[in-house]
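Student: quick one, fold the following:
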Amino acid sequence: MGQQSAHHSSKMQQQEWTLPLWQYRKEKHEWSERQYDTGTPRNIWNQFRVVTYNIWFSEQYQPMRFQSLCDILHRSDAQIIGLQEMTPNILKHLVAQPFIQEKYCISDPDGRTFYGWYGVVLLIDVRLHISRLDLFNFPHSVMGRRMVLAEIKLDENETLRIGTVHLESLNNKPQRLAQLNLCQKVFNRAPSTCILMGDFNFHAEGQENVEQFSALPEWTDVWVNVMGPNNPGYTFDTHVNSMTKKSNGGSDRSRYDRIILRSQTVVPTQIQILGNKPVGQQQNLDVFPSDHFGLTAIFERKQ
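Tutor: I've put the predicted structure just below:
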């Protein structure tokens, strides 16, 4: 979900940037730029796990929520993590976590890629062969929305291009359609396995979902592919998450968060919801890691 900030302007002129890749250097106790990988990958990846999570930028119950988020990310042991609604303050605490420093490279160590006061971040396993990282601006967004996209070689012949997004919120269907069209144009630049994950901000049931996926030929909604069409898979659920009900001010059960795939060589084998159990109580209210639930999926190379 997410809402408009007064600091945001629709006049974001530059459309795309190549980003530096950041890795923690233990001997220096700091995040430093890492060179992109070239040549032949050292490791072959026939299976990998991804996570997407809108972590909720709100400061409500944040210490408890942040710790539970870290526990979820640590236990997931995912190779690639996409986070939405990341703020500089939350990011500061995230990059100080030992497991993050040891396991991941990051697209942004301090919020410099955010437009306004929150944005999206990719975390990528340091063992992966990371050949490129780019930031794409959604030019007509009034909420500062962008996509971060990584190019990863799973072996010398298989390239994975994976991005995370937070599409326009609220009653902005034309913006979301334009943003997904831009994502598709970017993915179409080179042949590869493509994964897009994040908060898509439209219901998985209804006319907009039909229209959006009609504009995305050959893409697979991983939840439906693995779980079938009759499992609702709500990632925003005020019936379960009383914290969300309080902040939302009304009832809403939706599958806003997605992982979608376009590939001839990679298939999804598992997907599940994360963070759908309370992690504690404050003022007689069940506290959850976020107002959204996260998703994790496993992908395998076809044999």
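Student: from here on, just use CA atoms for contacts and neighbour counts.
Tutor: Noted.
Student: which parts of the helix or strand harbouring Q179 are buried?
Tutor: Using DSSP states H and E, the element containing Q179 is helix 173-187. Applying a neighbour-count criterion of 16 or more other CA atoms under 10 Å, one finds 173, 175-180, 182-184, 187 buried in helix 173-187.
Student: okay, strands next: where are they in the stretch 101-250 of the chain?
Tutor: 104-106, 119-125, 129-137, 146-153, 159-166, 193-199, 220-221, 236-237 (DSSP state E, counting those that start in this stretch).
Student: quick one: those as CSV, columns for mean neighbour count and distance to F48 too.
Tutor: Supplementary listing: the strands of the stretch 101-250 of the chain in CSV, determined by neighbours: other CA atoms under 10 Å; distance: least, CA to CA, whole Å:
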stretch, mean neighbour count, distance to F48
strand 104-106, 25, 14
strand 119-125, 25, 10
strand 129-137, 20, 13
strand 146-153, 24, 12
strand 159-166, 24, 11
strand 193-199, 24, 12
strand 220-221, 17, 17
strand 236-237, 23, 26
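Student: can I get these in TSV including distance to A96?
Tutor: What follows is those, written out as TSV (distance: least, CA to CA, whole Å):
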stretch	distance to A96
strand 104-106	12
strand 119-125	14
strand 129-137	22
strand 146-153	21
strand 159-166	22
strand 193-199	24
strand 220-221	34
strand 236-237	29
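Student: to Y256, which of these lies closest?
Tutor: strand 193-199 (5.8 Å; CA to CA).
Student: next one: that closest one to chain centre, how far?
Tutor: Distance of strand 193-199 from its chain centroid, counting by CA atoms, centre = their mean, to the nearest Å, is 8 Å.
Student: one more, so I can put them side by side:
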Amino acid sequence: MSDSEDDSNLPPQQECLERCKQFAELTGTDRALAMFYLQDREWDLQRSVNDYFESMGKACGSDDDVQVISPPETTAVNDTEPHRLRLLSWNIDGLDKLNQESRTKAVYEKIKAENPHVVFLQEVIPPIEVMIRGYCSDYKFLSGYVHGSFQYYSAILLKKDFLTKFDSADIIQFPGSVMGRNLLIAKATIKGINFSFMTAHLESCKEHSKERVEQLKSAFKKMKEFEKDRTVIFGGDLNLRDKEVAKLPENIYDLWEVTGKRPEAKFTWDMNRNDNKEFGGDFKPKLRFDRLYIKHSIPPTVKPVYFELVGIERLKTCQRFASDHWGLLTHYDKV
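Tutor: This is a model prediction of the structure:
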């Protein structure tokens, strides 16, 4: 989707609505995604539908049937770092429509450059999901979208190679959420190590602190329920203030803290450094909204060794950042 739009080929409003409806019916999606595809393809319905199925790993047959073409679940790779695993977590600010395509491409380029085995994403929306699926075809995409809920959600990406075996996925709704928030869980084995991965976008805003803390307690409780032979990593845009998590449960550790508490890697939402969002007045807040936690297996199977912020480079295409949040990149060594 380009950052500027040409309305010269725009059909009448009623026709636009009808084509959105037809697209949604043909693809089993919704009108928000239909609008994205049709606007970007001069309102050509057939081309939009074909491009959608192609991007989802499908092709339209000549008899109008849809034939599913599944990409290989595993790819042979030469593991040049047999001792190392990497996980990236990032709120990619899908609600910001400005420069959306170039910013999403920057997220993909960072994923490609860092080559993480696991990616947590927050604030995904359907058009961005389509782009990420297309860019990151070598990852299995697990969506936290629940039909009828808010149009932004979390996702987990797992590398598709012979070193990774996907086991199962689950979504647990936070019952007290007024923002449709949930906990997305994936169980997988990577390099012979059993993992449970959990990501969430906890309740936003200062006034929802009580609900946010309840959601955090629920996530910590779930971490403790997994089998003892599993390493559990949980995190995402947790919207936390330090006072809301003054003391961690036993055997759960903050990955920023255990990797050295580097001050330059502390604040993930920093209005002093990141100007994607306008914030009036002289005071510019900086907070550690995005966090990652680990519960080790018994005996421990990995050691956290590195923690850094990503996405701190201003994009040449638009002179903005990929997101208003910095991403978190963590490294682990097998033990």
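Student: rewinding a little: just the buried residues of helix 173-187 of the first structure now: which is nearest G250 of the first structure?
Tutor: K173 (21.0 Å).
Student: in contact with the closest one, which residues?
Tutor: E208 (CA atoms under 8 Å, 6 or more residues apart in numbering).
Student: show me what it aligns to in the second structure.
Tutor: Under the alignment by TM-score structural alignment, K173 of the first structure pairs with S209 in the second structure.
Student: ok, that match to E203 of the second structure distance?
Tutor: From S209 of the second structure over to E203 of the second structure the distance is 8 Å, taken as CA to CA, to the nearest Å.
Student: before we move on, what about S218 of the second structure?
Tutor: 13 Å.
Student: what of V119 of the second structure?
Tutor: V119 of the second structure is 21 Å from E203 of the second structure, by CA to CA.
Student: neighbour count for the two, which is higher?
Tutor: Neighbour count, other CA atoms under 10 Å: between V119 of the second structure and E203, E203 has more, with 28 against 23.
Student: tell me the contacts of the more buried one?
Tutor: 177, 179, 181, 209, 211-212, 215, 238-239.
Student: one more time with 6 Å, if that's ok
Tutor: Neighbouring residues of E203 of the second structure by CA atoms under 6 Å, 6 or more residues apart in numbering: R212.
Student: trace D108 of the first structure over to the second structure, please.
Tutor: Per TM-score structural alignment, D108 of the first structure is aligned with S143.
Student: count of residues packed around that match?
Tutor: S143 of the second structure has 20 nearby residues by other CA under 10 Å.
Student: and it, how far from L255 of the second structure?
Tutor: 24 Å.
Student: now do A265 of the second structure
Tutor: 11 Å.
Student: these two: which has the busier surroundings?
Tutor: L255 (22 against 18).
Student: counterpart of that one over in the first structure?
Tutor: Aligned by TM-score structural alignment, L255 of the second structure pairs with V222 of the first structure.
Student: let me see the contact set for that match.
Tutor: 259-260.
Student: mind checking how far it is from I124 of the first structure?
Tutor: 20 Å.
Student: E225 of the second structure: how many residues sit nearby?
Tutor: For E225 of the second structure, using other CA under 10 Å, the count is 10.
Student: for E27 of the first structure, same thing?
Tutor: 6.
Student: quick check: which element contains it?
Tutor: Going by DSSP H and E, E27 of the first structure is not in any helix or strand.
Student: can you give me the helices in the first structure?
Tutor: Here the first structure has its helices, by DSSP state H, at 62-76, 88-94, 98-103, 173-187, 207-214, 222-227, 242-248.
Student: quick one: closest of those to V120 of the first structure.
Tutor: That would be helix 88-94 among the helices of the first structure, by CA to CA, at 10.3 Å.
Student: which part of the second structure matches that closest one?
Tutor: Counting by TM-score structural alignment, helix 88-94 of the first structure corresponds to 126-132 in the second structure.
Student: show me what that stretch is in contact with.
Tutor: L33.
Student: could you find the closest non-adjacent residue to the aligned residue in the first structure for P116 of the second structure?
Tutor: P116 of the second structure maps onto A78 in the first structure when the alignment is built from TM-score structural alignment. Using CA to CA, 6 or more residues apart in numbering and skipping the chain neighbours, the partner closest in space to A78 of the first structure is R49 (4.8 Å).
Student: now do the one you found against F288 of the first structure, distance only.
Tutor: R49 of the first structure is 23 Å from F288 of the first structure, by CA to CA.
Student: before we move on, what about G116 of the first structure?
Tutor: G116 of the first structure is 26 Å from F288 of the first structure, by CA to CA.
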